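A.B. asks: sequence? don't have it. structure:
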């Protein structure tokens, strides 16, 4: 799918979110990456094979301190 050099990470790669943006629709809360991944505003993902990656927002400093 990707025509960039060097090629973007595949949808199966751990760094898949670093692929280039192909379409960006912030008003709808999603972006399409070059590797076919739909990246959602809440950090969830939909992979080209239909697999879902649940939202994975990093813990903020306040949450980390409260959890300790």
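C.D. replies: Done, it's in. Treat the numbers as computed from the prediction; the structure is a model and nothing was measured.

A.B. asks: For the rest of this, base every contact and every neighbour count on C-alpha atoms.
C.D. replies: OK.

A.B. asks: mind checking the end-to-end distance for stretch 45-60?
C.D. replies: This stretch, stretch 45-60, spans 20 Å end to end (CA to CA, to the nearest Å).

A.B. asks: In addition, the following structure is provided for comparison:
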């Protein structure tokens, strides 16, 4: 799906969130990355194969 130079990381790569945004719908709370990952504002993700990644917000030190 990616035609950028350098090529964006694939959805299987650890750094898949570094891919470029191709569609952004901030009013709905999601963005589509060029590797097919749908990223949600709550940090959850929907992978191209349908797998769901739960939100993974950084923990705040107390």
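C.D. replies: That came through, no problem. Since we're looking at a predicted model, the values are computed, not measured.

A.B. asks: Quick TM-score on the pair, please.
C.D. replies: Remark: TM-score between the superposed chains equals 0.95 [TM-score structural alignment, normalised by the length of structure 2]; 62 aligned residues with a CA RMSD of 0.7 Å.

A.B. asks: Can you show me the helices along structure 1?
C.D. replies: Secondary structure of structure 1, counting by DSSP state H: helices at 61-67.

A.B. asks: Distance check, residue 18 of structure 1 against residue 57 of structure 1.
C.D. replies: With distances taken as CA to CA, residue 18 of structure 1 is found 16 Å from residue 57 of structure 1.

A.B. asks: can you check residue 36 of structure 1 too?
C.D. replies: Using CA to CA, one obtains 21 Å as the distance from residue 36 of structure 1 to residue 57 of structure 1.

A.B. asks: Who has more neighbours out of those two?
C.D. replies: When residue 36 of structure 1 is set against residue 57 and neighbours are counted by other CA atoms under 10 Å, the residue ahead is residue 36, at 20 against 9.
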